[in-house]
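Q: can't give you the sequence, but here's the structure:
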């Protein structure tokens, strides 16, 4: 068995990953690691400043990234986001979630309905 990082880089290098919730926490960590493996990152976060900051971090480290501010609850914006990345072989990583009173952090388990990228399922890591 080969080096796991090398295997991951060979599978992901040159592809585009849409990482939701990438402005901080686990989403940011995943975006930075995927970028180190050669994946181009579409940094999604509800906060435009956070998305831009992480995209800039990736670029300063030699990677490629663009920021895309949108709530994962806004289907039209998410369809726009997916449309921007579809032509390059997309990997989807959903780190977005929501805090629900009395239940704490709850992952958002909703597939895109229709439009570009409908076949992509948000898989909460």
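A: Nice, I can see it. Quick caveat, the model's predicted, so the values are computed rather than measured.
Q: going forward, measure contacts between C-alpha atoms and count neighbours the same way
A: Will do.
Q: mind checking how far residue 32 is from residue 97?
A: To residue 97, residue 32 is 19 Å away according to CA to CA, to the nearest Å.
Q: put this beside the first:
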């Protein structure tokens, strides 16, 4: 499905028939290892309408995998900057901005533990 600083993302199918997104940590990524551990320790237990749920994880030797619910509508980045980005109506852009702001407010104020995004690659928990 894609690739980021963390590693590759694949589409998978569980034996139950549920479609999932699978993130595999790149080998030798110190920052990725910290993100992986943070998602297991904290994000696994946080649920919100605007957060993709972490279903499970796998640690086997050097292998690190996160299993998320699959969201079929591509990424926010694709919708804002993909080939059709000029066709997004302003009301839709405003809705995206408001939903994003609500999610950030939830993570900063209402979530326990509180989560602060410093960059797209670093989460700070307290």
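A: Yes, it's here. Predicted model, so just to flag it, every value in this text is computed and none were measured.
Q: Can you give the structural similarity as a TM-score?
A: Once superposed, chain against chain, the TM-score is 0.25 (TM-score structural alignment, normalised by the length of the first structure); 63 aligned residues with a CA RMSD of 5.2 Å.
Q: more neighbours, residue 32 and residue 97 of the first structure?
A: residue 32 (22 against 16; other CA atoms under 10 Å).
Q: so when I look at that one, I'm seeing a helix, right?
A: Yes. Going by DSSP: H, G, I helix; E, B strand; the rest coil, the assignment for residue 32 of the first structure places it inside a helix.
Q: Excluding chain neighbours, what is closest to it?
A: With CA to CA, 6 or more residues apart in numbering as the criterion, residue 32 of the first structure has its nearest non-adjacent residue at 6.3 Å, and that residue is residue 58.
Q: Quick check, the one you found in contact with residue 34.
A: No. Counting by CA atoms under 8 Å, residue 58 of the first structure stays clear of residue 34, with 9.7 Å between them.
Q: Tell me where the second structure has helices.
A: Chain-ordered helices for the second structure, with DSSP state H as the definition, fall at 30-41, 76-81, 90-105.
Q: now do the first structure
A: With DSSP H as the criterion, the first structure has helices at 4-12, 25-36, 48-60, 75-85.
Q: and the longest one, what does it pack onto?
A: In other words, helix 48-60 of the first structure. With contacts defined as 3 or more CA pairs under 8 Å, 6 or more residues apart in numbering; DSSP states H and E, helix 48-60 of the first structure has these neighbours: helix 25-36, strand 40-45, strand 65-69.
Q: what's the angle between that helix and strand 40-45?
A: Angle of helix 48-60 of the first structure versus strand 40-45, following axes from the mean of the first three to the mean of the last three CA atoms, to 10 degrees, is 160 degrees.
Q: do the first one as well
A: Regarding helix 4-12 of the first structure and strand 40-45, their directions subtend 90 degrees when assessed with the same axes, to 10 degrees.
Q: Identify each buried residue in helix 4-12 of the first structure, please.
A: Counting neighbours by 16 or more other CA atoms under 10 Å, one finds that the buried residues in helix 4-12 of the first structure are 9, 12.
Q: Can you report how many residues lie near residue 90 of the second structure?
A: Using other CA under 10 Å, the number of residues around residue 90 of the second structure comes to 10.
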